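A.B. asks: show me the folded form of this:
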Amino acid sequence: MKTIGPHRISFTLPYLFVFAFLFYITSCSKDASILTEQEDAVSEDTEEMNDDSSNDDTSNDNSSDTMDIPPTGAVVFNQDFTLDATRSVANYVLPQSDYNLFLEGEGNLKQVSEKAYQYFKDDFDYIIILSVEAVKPPDLFFGRSTLVQNQVQGLGSNTYDNSATYGSEGKLKSIIYMPRTEYIKSGPFLHEIAHSWGNKGIIPTTVGGHWGYASVAGQLGGFDEIEDLGNNTYQGKLNGQNGFGAFANGGNSVIYGDLELYAMGLIGADELEPIQVAVNPEGTQAYGQFTADAIGIYTAQDLINEHGARVPSTADSQKVFKALTIVISTEAISQEKMDEVTSNLDNFSRQAAPDASWGSTKNFWLATKEKATFDFTVTQGNIK
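C.D. replies: This is a model prediction of the structure:
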């Protein structure tokens, strides 16, 4: 195996990009189907250039400061915007034409976020938008993460803040859209969250925004072992099996790789093993096999020398993330659907393993090796 140091590899990531990639989503839960070689378009735009605020129907709605909000239970803010009784899911009823835009990959994120900020304070790191499709539209991505701001240094990206574009006063970090509510459980929910930190250029990749042909073995792809087959050909493996994804690895059945945990601020540089990165890789017809000019090696110190130390440090990084979940639909969703969504959000946010209905599927706490959590609850204090 030919190996070289990081000084031999040059790589540049554009600041803004939208990519479409093939990826594999699998789930070990009983009711999740196995999806192979479908389109996964991951948007890491810091601003949705296609959003058209003229479609925003929220300007004439009354804000909740004129309402008598009960301390518990469901809240009807407006005939088209309600908060469920568990106060973990909002339902926004859209006109059919606006809803269809989301199914075409052109949904107006500002329309949803600005609607939410009429009734809720700027207390949320994430806004999660879910459609209620029984089957993913064939030409649509599984999920899209639209980055709103970045204040973390040392990951290969500049800092920026476009939160005002979406009605936030500086708290909102990302808006995630997925066309099916079931993807909270099966994935790609963990994958889309990972785009908040990676891959922004901390290591070279030919698969923009993902780890590609590198030994990260995480939500954004990569192997944990390679076998040199000779003639500059390599077999990538994951968990002892031939094959891996260059941009994803098995939906919510896979925990975050150590480089992902480092990027998230959950482990220190001293816990990172050297990372193998293929130079000029090309995939072959065999699953997980690829050719490369060489295999580069990046140590934690190499990453710090190139990008600087992560700021905030592990000691000061955020460990609890608050999210507002909004289910969009063309009519009020059923109680059965609401119960399904709230159950999956409860499982995803537990500081414990999910219940038996999730099988071996991982929630955020397990995926981060018990180092971080998500909170989906809307408290009385979060309501204007």
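A.B. asks: CA atoms for contacts and neighbours, from now on please.
C.D. replies: Noted.
A.B. asks: was I right about residue 290 contacting residue 283?
C.D. replies: Yes: the pair residue 290 / residue 283 is scored as a contact, 4.3 Å apart, by CA atoms under 8 Å.
A.B. asks: what about the two, which has more around it?
C.D. replies: For residue 290 against residue 283, the residue with the higher neighbour count under other CA atoms under 10 Å is residue 290, and the figures read 20 against 15.
A.B. asks: quick check, distance from the helix or strand containing the more buried one to the centre of its chain.
C.D. replies: When secondary structure is defined using DSSP states H and E, the element that contains residue 290 is strand 289-291. Once both centres are worked out by CA atoms, centre = their mean, to the nearest Å, strand 289-291 turns out to sit 27 Å from its chain's centre.
A.B. asks: from the contact counts, what lies against whichever helix or strand comes after that strand?
C.D. replies: The first helix or strand that comes after strand 289-291 along the chain, using DSSP H and E, is strand 294-298. Using 3 or more CA pairs under 8 Å, 6 or more residues apart in numbering; DSSP states H and E as the contact criterion, the neighbours of strand 294-298 among helices and strands are strand 3-4, strand 275-279.
A.B. asks: and for comparison, fold this next one:
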Amino acid sequence: MNRARHLSITAAWLAGILSFAAWGLSDDGFDERAKGSGSPAVVSARFTPSILRFDRTTPFTLTAKIGNGVADRVVLTQENGSETAMRDDGTQGDAVAGDGVYTVQLPAALAVAGLQADDVYRKFIGYIDAYVGTSRASRYNTFASIWGAEMGVVNVVTASATAHYSNYVLNIVDPTSFAAGPGDFQSVVSKLYQVLPDQFDFVDVVFDGIHVGNRFHFAVRNDVSGLGMAISNNGGQYGSASRLKGISAFPVNNIFDTVDPGHSHEIGHQWINFLKQAQLATGKPHWPYSTLASGTMGFSIPGSLAGGEYGCVLTPVAAGLQAQKRTQAKVFKDLDLYLMGLLPANQVATHYVFKDQVAAASTSCMGTLPYSLFNAISINDIIASDGPRSPAYPNTQKDFKVAVLVVSDAKLSPEAMAHYHWFAKRAEATELVATHLGFTKESSAPWYLQTGQRSTLSARLRDGAGAGTYVTVFEFFAPSLNHYFRTANAEEAAWLSANPSLGWNPTGKNFKAYARHDHPSTAKPVCRFYGSVSPGPNSHFFTADASECAWLKQIQAQTPAGQPRWNYEEIAFAIDVPANGSCPASAPVPIYRVYNDRAAQNDSNHRYATDTTVYQQMIGQAWKGEGVVMCAPS
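C.D. replies: Modelled structure (predicted):
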């Protein structure tokens, strides 16, 4: 079957290949090659282990397969310019001499030392440089993928010897497909449906390594007219009887992030751009240089199908189009949203396409550009050429599901599962999120914001009772204070238990909850607050009520630090909440809250009781009963 692949140049792919600085194209690249064919270059690479722990102390291995010619020398060049030889002589960790696979063993600190929040668990290692004689023939930028403590360890279900899944990622062990890289998607994706039901609109196929190439998307099924593409249904070839729309491939594991604009871009290719309208068709499968090109879908780089990032926002004004560099996170344009079924036709503005696409590449992004440089395209022009979208808004799908499938040659480690789980779950973000792709670090809009809050994207594979990682919420009592304290942090609980001189004694009245990073959709995040030793209150407070949490944060922001207030610390765990005072069957254990009513003495304390007997005892001691506030799994 002929599959149209829609490629996207990301910030990670442009160095040494193209430079359109006037339009804000990044020059951060993974792959830089000498001109001409036959230049030896990296065709695949991998780290062992594939995902490194943030606290790793032992060396790790980097291997790179060189193709497209023979290299005389391959080195890893670090950011400071120092070189470390990569070997293909069967020694010092290299498996087979002369096979074109070069190996180097590296200290853990190179990957994990100095890791910053804006690295987003991707750390630059260096450049793999291949030389012919004394000339560098190619350069490939390498980034290690890191497991961080906040990712935790997720609950993994073993479906078979070759299939394992968490709430957000399915690992398929397929050495043949892993070695081959992107290609036989029918075989790989069909294995998903041997484990999970046909309930996903999209599948992300992520390779647990590096196969040099860009991400891409192709449609499996299309039931929408008015897009410029034919109605089709090839879902059965991939194991989907009715729902699968398209597949996105990520040949390089460290460019996979469901909150990154590139991920939304690939899904956008399910509908964009196949239009036959003459001026817009010149940009297929993206947009031509135009008012559309500064959005998520970008523009098509002349001479290729690859997508470029067009950083110039063109705004219609009386004298022409005002050109300004984009400063906000990318979002879908109104025509994108119309084609996606998220906006009615009458809300699509007129768009303007440069008449001279070659000149557009070097036109300065400042000042006002006269309308004479552009062709104006209205929604009526598009409908006249391609017909109206059908089904039309509002009778269209708004909520989508994506399954993340990671292909590996061996079962992923717990850290690797948690790492991919974390990046998959980010699809459901509703606020701007820090992203790091290649050398580009920015604040990115997730799908929900990219669509103007018109659509949701869920990456959840399973749900319901038990769909998550259980944690124990321990209780301690300090007789000297007559205070109770809860913690879901096992290390904190162990420390308190091991240091009785601190005055906190375990009561044994513990309950079960879910880890904050891995829980069913019904479970709510529990906010943890602390006052202060002085001016107080010297106590902790927990709430699963989002509005109560937000209210306390607001009070904190409005109250000077020297006055008593509750200070937000973290999301401590996740748990279900009651409906009309009753707990659901999936979380049948009621957790009661009582309050000592000592705010006037600046001595507030709450206890979270696990049964009615304790609850009534506390009320008998003049504590105020506040009823059921949480519901724990049994």
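A.B. asks: TM-score for these two?
C.D. replies: The TM-score (TM-score structural alignment, normalised by the length of structure 1) is 0.68; 301 aligned residues with a CA RMSD of 3.5 Å.
A.B. asks: so which of the helices and strands packed on strand 294-298 of structure 1 is the most packed in?
C.D. replies: Per residue and on average, the most neighbours among these fall to strand 275-279, with a mean of 24 (mean count of other CA atoms under 10 Å).
A.B. asks: which residues outside the next helix-or-strand element following it are in contact with it?
C.D. replies: Past strand 275-279 of structure 1, heading to the C-terminal end, the next element that is a helix or strand (DSSP H and E) is strand 282-283. Strand 282-283 of structure 1 is contacted by residues 289-292 when judged by CA atoms under 8 Å, 6 or more residues apart in numbering.
A.B. asks: make it 6 Å
C.D. replies: Residues outside strand 282-283 of structure 1 that contact it (CA atoms under 6 Å, 6 or more residues apart in numbering) are 290-291.
A.B. asks: which neighbours do residue 290 and residue 283 of structure 1 share?
C.D. replies: Contact criterion CA under 6 Å, 6+ apart; no residue bridges residue 290 of structure 1 and residue 283 by contacting each.
A.B. asks: residue boundaries of the helices in the stretch 351-500 of structure 2?
C.D. replies: Using DSSP state H, counting those that start in this stretch, the helices of the stretch 351-500 of structure 2 run over 357-360, 379-386, 414-425, 447-450, 490-498.
A.B. asks: go through the ones you listed and name the closest to residue 265 of structure 2.
C.D. replies: Comparing the helices of the stretch 351-500 of structure 2 by their distance to residue 265 of structure 2 (CA to CA), the top pick is helix 447-450, with 9.4 Å.
A.B. asks: where does the longest strand along structure 2 end up in structure 1?
C.D. replies: Taking DSSP state E as the criterion, structure 2 has its longest strand at strand 135-147. Strand 135-147 of structure 2 falls opposite no residue of structure 1 when the two are matched by TM-score structural alignment.
A.B. asks: contact partners of that strand?
C.D. replies: Residues outside strand 135-147 of structure 2 that contact it (CA under 6 Å, 6+ apart) are 30-34, 39, 41, 51-54, 121-131, 415, 419.
A.B. asks: now, these that are in helices?
C.D. replies: Counting by DSSP state H, the part of the contacts of strand 135-147 of structure 2 found in helices is 415, 419.
A.B. asks: just the buried residues out of the contacts of strand 135-147 of structure 2, in PyMOL syntax.
C.D. replies: When burial is assessed using 16 or more other CA atoms under 10 Å, the buried subset of these is captured in PyMOL by this command:
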select buried, resi 30+31+32+33+34+39+41+51+52+53+54+121+122+123+124+125+126+127+128+129+130+131+415+419
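A.B. asks: so how far is residue 241 of structure 1 from residue 189 of structure 1?
C.D. replies: When distances are taken as CA to CA, to the nearest Å, residue 189 of structure 1 and residue 241 of structure 1 turn out to be 24 Å apart.
A.B. asks: with residue 130 of structure 1 instead?
C.D. replies: Distance of residue 130 of structure 1 to residue 241 of structure 1, computed by CA to CA: 33 Å.
A.B. asks: between the two, which one's more packed in?
C.D. replies: For residue 130 of structure 1 and residue 241, the more surrounded residue by other CA under 10 Å is residue 130, and the numbers stand at 24 against 11.
A.B. asks: so the more buried one sits against residue 178, correct?
C.D. replies: Yes: contact criterion CA atoms under 6 Å: residue 130 of structure 1 and residue 178 qualify, at 5.2 Å.
A.B. asks: show me the helices in the stretch 151-300 of structure 1, by range?
C.D. replies: Taking DSSP H, counting those that start in this stretch as the criterion, the stretch 151-300 of structure 1 contains helices spanning 183-186, 189-194, 258-263, 300-307.
A.B. asks: redo those as TSV? Include mean neighbour count and distance to residue 327 of structure 1.
C.D. replies: As requested, these are arranged in TSV below (neighbours: other CA atoms under 10 Å; distance: least, CA to CA, whole Å):
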stretch	mean neighbour count	distance to residue 327 of structure 1
helix 183-186	24	12
helix 189-194	24	15
helix 258-263	25	28
helix 300-307	16	38
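A.B. asks: quick one: closest of these to residue 145 of structure 1.
C.D. replies: Each of the helices of the stretch 151-300 of structure 1 was scored for nearness to residue 145 of structure 1 using CA to CA, and the closest is helix 189-194 (5.5 Å).
A.B. asks: structure 1: which residue goes with residue 398 of structure 2?
C.D. replies: Residue correspondence to structure 1 (TM-score structural alignment): residue 398 of structure 2 is matched to residue 319.
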